[in-house]
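Colleague: pasting a predicted model and its sequence here:
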Amino acid sequence: MSFTVLVPARLQSTRLPRKPLADIGGLPMIVRVARRAALSGAQQVVVAADDAEIVAACRAHDVACVLTRTDHPTGSDRLAEACTLLGLQPDEIVVNVQGDEPLIDPALVDACAALLQSQPDCPMSTAAHAIDGADELRNPNVVKVVLDGANRALYFSRAPIPWWRDGYASGIETLSSPAPLRHIGLYGYRVGFLRDFPKLPPCPLEQTESLEQLRVLWHGHRIAVHVSAVRPGPGVDTPEDLARARALIG
């Protein structure tokens, strides 16, 4: 199996400015993410940066990097440009590893790529794991996903889904069985679809939920979902998250 990992990196972040360059154990976070992703079976790992500082930091640590435009509205647009810069072909597979996941599981990256390769009628793949606490189910920042019988996404939501008939009676203090699934923000794409995706018109559901992946379902495409038995490592969105990552990595 041959695939490329792309790691989008934007210098400015509302909650954690200059996040890609944040120091974690003596290395910029973006370098830690790339090195972690390189432990997967990827043929190459490339950072798609929007700033020369990120490019310089990557090159200083022998991490492949391309400089993309600064005006991309979404990470998908940035990845599409990176595919063009790298000369990737339409039938090739890329996995989008977020630039704030320094503890990403390399096996999860492999699983996402392998699933997409095995599902020729799906232009995208992603991952999920079982929610084990009611707090996560209630949390709108925890995105939930429901699947069909072939483990393809039916819907993503910030609301607690699926919802069982007597859920309100329990006050969301217990979970339904089987357990609801938390979406993991890791995506596999066929390059041809990734280039076309930013051209698809945004849809009402995407705008309501603020979830870009709903655009894929709205326009009739399928997303294959790998259900992981392992909870992924924590991402870094805030200063508190950064402190936690530093403590875990040491």
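Modeller: Happy to help now that I have it.
Colleague: C-alpha from now on. contacts and neighbour counts both.
Modeller: Noted.
Colleague: measure how buried the closest residue to Ser176 other than its chain neighbours is and give me the count.
Modeller: Leaving out its chain neighbours, the residue that sits closest to Ser176 by C-alpha to C-alpha, 6 or more residues apart in numbering is Trp164, at 6.6 Å. Using other C-alpha atoms under 10 Å, Trp164 is surrounded by 12 other residues.
Colleague: helix/strand/coil for Trp164?
Modeller: Put simply, Trp164 is coil when judged by DSSP: H, G, I helix; E, B strand; the rest coil.
Colleague: quick one, longest strand in this protein?
Modeller: Longest strand of the chain, by residue count under DSSP state E: strand 181-190.
Colleague: contact partners of whichever helix or strand comes after it?
Modeller: Remark: after strand 181-190, the chain's next helix or strand is helix 191-196, criterion DSSP states H and E. Contacts of helix 191-196 with the rest of the structure, by C-alpha atoms under 8 Å, 6 or more residues apart in numbering, involve 76-77, 79-81, 83, 88-94, 123.
Colleague: cutoff 6 Å now
Modeller: Here helix 191-196 makes contact (C-alpha atoms under 6 Å, 6 or more residues apart in numbering) with 80, 90, 92-93.
Colleague: which strand or helix spans Leu205?
Modeller: helix 204-209.
Colleague: in addition, the following structure is provided for comparison:
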Amino acid sequence: MSFSVLIPARLASTRLPRKPLADIAGIPMVVHVARAATRSAARQVVVAADHRDIVAACETHGVTAMLTRDDHATGSDRLAEACALLGLADSDIVVNVQGDEPLIEPALIDACASLLAQRADCVMSTAAHRIDDRDEFVNPNVVKVVCDQAGRALYFSRATIPWWRDGYAAGIAELAAPAPLRHVGLYAYRAGFLRRFPTLSASPLEATESLEQLRVLWHGERIAVHVSDTRPGPGVDTPEDLDRVRALLA
């Protein structure tokens, strides 16, 4: 199996300004992400940036980066442009590693790519892990996913799903069984679908939940889900997240 890792990086961030360049142990965060991705089985790792400052920071640390347009609505749109610039074939597998996941496990990247390679019925694959904490289950910043019998995503939501009938009566003192799944923002695509993605109309559900993967399900396509036995390291969305990751990497 051969695949590429593309890392979308956008300089503007409302909750954490210039997030890709946030300093962690003297190195920009996006460089940490790229270095972790190079420990996977990927044949190439490329940062797709919207600003020259990100490209310059990557090049300083020996990371391959390319400048993409600064008006893309989503990270997937940015990667579609990167696929075209790299000349990838429609059948090539691309793994989208978010630029705010400096603790991403290389084995999880490999698992996501391998799953898509095995699933001709799906245009994408992603990852999840079991939730065992009540606060995590009710947190709207934690995206949940429910799957069908074949391990394909039925729905993604910020809400507490799946929800059992007597949940409110129990005061959410316990979790549903089987255990709910936390979605991990890691995606594998075939390059042909990734190029097609920007042509799909946005879905109302995507707008409501602010989850672009719902566009895929809205248009009748399927997403395979790898359920990891281990919990991935925390990502960085807020200054508090950044402090936590800095402490872990100190």
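Modeller: Received, thanks. Given the structure is predicted, the values throughout are model-derived calculations rather than measurements.
Colleague: check the offset of the helix holding Leu205 of structure 1 from the chain's centre.
Modeller: Put simply, helix 204-209 of structure 1 sits 18 Å off its chain's centre (C-alpha atoms, centre = their mean, to the nearest Å).
Colleague: show me what that helix is in contact with.
Modeller: Outside helix 204-209 of structure 1, the residues touching it (C-alpha under 6 Å, 6+ apart) are 212, 214-215.
Colleague: make it 7 Å
Modeller: The contact list for helix 204-209 of structure 1 (C-alpha atoms under 7 Å, 6 or more residues apart in numbering) reads 157-158, 212, 214-215.
Colleague: do stretch 10-22 of structure 2 as well
Modeller: By C-alpha under 7 Å, 6+ apart, the list of residues contacting stretch 10-22 of structure 2 from outside reads 9, 28-30, 49-51, 54, 99-100, 237-239.
Colleague: swap in stretch 210-228 of structure 2?
Modeller: 112, 122-129, 151-153, 156, 202-203, 205-206.
Colleague: what is the end-to-end distance of it?
Modeller: End-to-end distance for stretch 210-228 of structure 2: 24 Å, by C-alpha to C-alpha, to the nearest Å.
Colleague: and stretch 214-229 of structure 1, by the same measure?
Modeller: 24 Å.
Colleague: buried residues in it?
Modeller: By neighbour count on 16 or more other C-alpha atoms under 10 Å, the buried set for stretch 214-229 of structure 1 is 214-218, 222-228.
Colleague: among those, which lie within helices?
Modeller: 214-218 (DSSP state H).
Colleague: what's the counterpart of Phe197 of structure 1 in structure 2?
Modeller: Under the alignment (TM-score structural alignment), Phe197 of structure 1 pairs with Phe197 in structure 2.
Colleague: state the distance from its match to Val123 of structure 2.
Modeller: When distance is defined by C-alpha to C-alpha, Phe197 of structure 2 is 10 Å away from Val123 of structure 2.
Colleague: tell me which of the two has more neighbours.
Modeller: Remark: of Phe197 of structure 2 and Val123, Val123 carries more neighbours, 20 against 17, as counted by other C-alpha under 10 Å.
Colleague: aligned partner of the more buried one in structure 1?
Modeller: Per TM-score structural alignment, Val123 of structure 2 is aligned with Pro123.
Colleague: distance check, that match against Arg246 of structure 1.
Modeller: Pro123 of structure 1 sits 36 Å away from Arg246 of structure 1, going by C-alpha to C-alpha.
Colleague: that older thread, what subset of the contacts of helix 191-196 of structure 1 is buried?
Modeller: With burial judged by 16+ other C-alpha under 10 Å, the buried subset of the contacts of helix 191-196 of structure 1 is 80, 93.
Colleague: give me the ChimeraX select line for the contacts of stretch 10-22 of structure 2, limited to the buried ones.
Modeller: Only the buried members of the contacts of stretch 10-22 of structure 2 enter the following ChimeraX selection, criterion being 16+ other C-alpha under 10 Å:
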select :9,28,29,30,49,50,51,54,99,100,237
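Colleague: alright, I will stop here.
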